[in-house]
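K.L.:
Pasting the sequence and the predicted coordinates here, then a few questions.
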Amino acid sequence: MEDKKYKAVCFGEVLWDIFPGEQRRIGGAPFNVAYHLFKMGLNVEMISSVGDDELGHGILQKIKDWQISTDQIQITKEHPTSTVIAMVDENNDAHYDIVENVAWDFIETTQENKKVLDTADALVFGTLAARNEKSRNTLFEMLEISSYNVFDINLREPYYEIRMINELLHKTQLAKFNKAELRMMLDFLNKEYKDEKDSIRYLQDKFGIKEIIVSKGSKGALYAYEDNFYLYPTIPVEVKDTVGSGDSFLAGFLSKRLQKEASAHEIMAQAVSLGAFITSQEGACPEYTLKEFLQFKESHPLSALSF
């Protein structure tokens, strides 16, 4: 594995996704990102919380088995480990019933996670972990310490409010939307949708964000850095399921983006390739090696599309 030169911290939910047939898999968007960042060769810390129960200890053991640090995952007797009932529809898209008042709704601020953030190259977070006041306050403290905040918007009704999203975007250096979330954000702000470039520039100006990613499903992915726009196609694969595909895309993106010398092409090729590679496998965190991913990437060369 490559030298773990860069460090990322992921904040928020770690949980058990319960699929039909009682199949149980570790999930939570921030953890999925952490898993793939680790696979890409980065140092990773996950700031979260699990219950002092069988499910919580099972999560910790599984993460340790993957050799990912659990040092910043808190254990609480006050709240249970999170479980999510996941259903997969005929299009292989997942839908979730997310239980509230679970351990990661009550993440504490600690001196240890502040120290971790002091030396981190990025802090990755989403909307869901800010649904409860306790974890939301902790997140805002973390955002003040981190110098590169990566916001995966990931809107899940009814667990968000526009005022809170606005506040988070003002603290963000890189924001990731999907097509629907981009349109929803403009609606929230009473901004007429003209086209993607106009929408992105509006959000960049309003929130002072230089970098925005828009995932466009079968139409590829768009990366905006200041006034520069880079559109890349998807890689056609046989889809096993789409669970965690956006998380793996973001991890691939950051694994190159944090290398200051990496070009936009290298960043987007890594992101699109990892997203496709994971979509061709079952689950958000399938077992694989960096070598296997790089072989897949080399066999699927990419070129930018005109935009």
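P.N.:
The structure has been received and is ready for your questions. Numbers count the residues shown, from 1 in each chain.
K.L.:
From here on, just use CA atoms for contacts and neighbour counts.
P.N.:
OK.
K.L.:
Please, where are all the strands along the stretch 51-200 of the chain?
P.N.:
Listed in chain order, the strands of the stretch 51-200 of the chain (DSSP state E, counting those that start in this stretch) span 73-76, 83-88, 94-98, 122-126, 149-152, 174-178.
K.L.:
most tightly surrounded among those?
P.N.:
strand 122-126 (a mean of 25; mean count of other Cα atoms under 10 Å).
K.L.:
which helices and strands sit right next to that strand?
P.N.:
strand 7-11, helix 29-39, strand 149-152 (3 or more Cα pairs under 8 Å, 6 or more residues apart in numbering; DSSP states H and E).
K.L.:
dropping in the other structure now:
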Amino acid sequence: FPEELLRLVDIFTPNEIETASLVGFNIDSWDKASEAAHIFLQKGVKQSIIKLGNRGAFLANQKFEQIYPSVPVEAIDTIGAGDAFNGALAVALNEGKTINEAVQWGNAAGAFAATKKGTQTAMPSRSELMVMLG
């Protein structure tokens, strides 16, 4: 896609397959996630969060980078887990949470969604999300 659009992106949340297609290499380690995230930052993205499924998520911005291990669950259906992640991330940020807290919310929501069959029915309620967060 047009690289000039990346300069307009505040928070970029590709999954590992999307990331690999954009950067041209597989995201098979945290080092590769870091390398890819920094490519996005160099292109103007303000915060890059690479969703890595059952490995968790990786955040990088101009100030720091952080690994967020996944919430351990027995996955049944991962379709919609990325959408759950992004939805919870957006809610947390809208409520004034830090980016660190928001990624944790995203991880928990994605993990919850993976434990259910389907997409809409797999999205966690706030109370279910709070249980996942501990």
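P.N.:
Noted; the coordinates are in hand. What you see is a predicted model; the values in this text were computed from it and never measured.
K.L.:
one step back: dump the helices and strands packed on strand 122-126 of the first structure to a markdown table, plus distance to T76 of the first structure.
P.N.:
Below are those laid out as a markdown table (distance: least, Cα to Cα, whole Å):
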| stretch | distance to T76 of the first structure |
| --- | --- |
| strand 7-11 | 17 |
| helix 29-39 | 18 |
| strand 149-152 | 26 |
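K.L.:
that older thread, so which of the strands of the stretch 51-200 of the first structure is nearest N43 of the first structure?
P.N.:
strand 122-126 (10.9 Å; Cα to Cα).
K.L.:
Can you check which part of the second structure the closest one sits on?
P.N.:
Alignment note (TM-score structural alignment): strand 122-126 of the first structure is unmatched in the second structure.
K.L.:
relative to helix 29-39, how tilted is that strand?
P.N.:
Strand 122-126 of the first structure runs at 150 degrees relative to helix 29-39, counting by axes from the mean of the first three to the mean of the last three Cα atoms, to 10 degrees.
K.L.:
where's strand 122-126 of the first structure relative to the chain centroid, distance-wise?
P.N.:
7 Å (Cα atoms, centre = their mean, to the nearest Å).
K.L.:
and what of stretch 206-213 of the first structure?
P.N.:
17 Å.
K.L.:
Next: stretch 89-102 of the second structure.
P.N.:
So, by Cα atoms, centre = their mean, the centroid of stretch 89-102 of the second structure is 12 Å from its chain's centroid.
K.L.:
List the buried residues in it.
P.N.:
The neighbour-count check on stretch 89-102 of the second structure (16 or more other Cα atoms under 10 Å) flags 89-90, 92-93, 99-100, 102 as buried.
K.L.:
Keep only those of those residues that are in helices.
P.N.:
89-90, 92-93, 99-100, 102 (DSSP state H).
K.L.:
any chance of the strands of the stretch 51-200 of the first structure in a markdown table, plus distance to I213 of the first structure?
P.N.:
Conversion of the strands of the stretch 51-200 of the first structure to a markdown table gives the following (distance: least, Cα to Cα, whole Å):
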| stretch | distance to I213 of the first structure |
| --- | --- |
| strand 73-76 | 28 |
| strand 83-88 | 26 |
| strand 94-98 | 22 |
| strand 122-126 | 14 |
| strand 149-152 | 9 |
| strand 174-178 | 5 |
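K.L.:
out of the ones you listed, nearest to A29 of the first structure?
P.N.:
Per Cα to Cα, nearest to A29 of the first structure of the strands of the stretch 51-200 of the first structure: strand 122-126, 7.7 Å.
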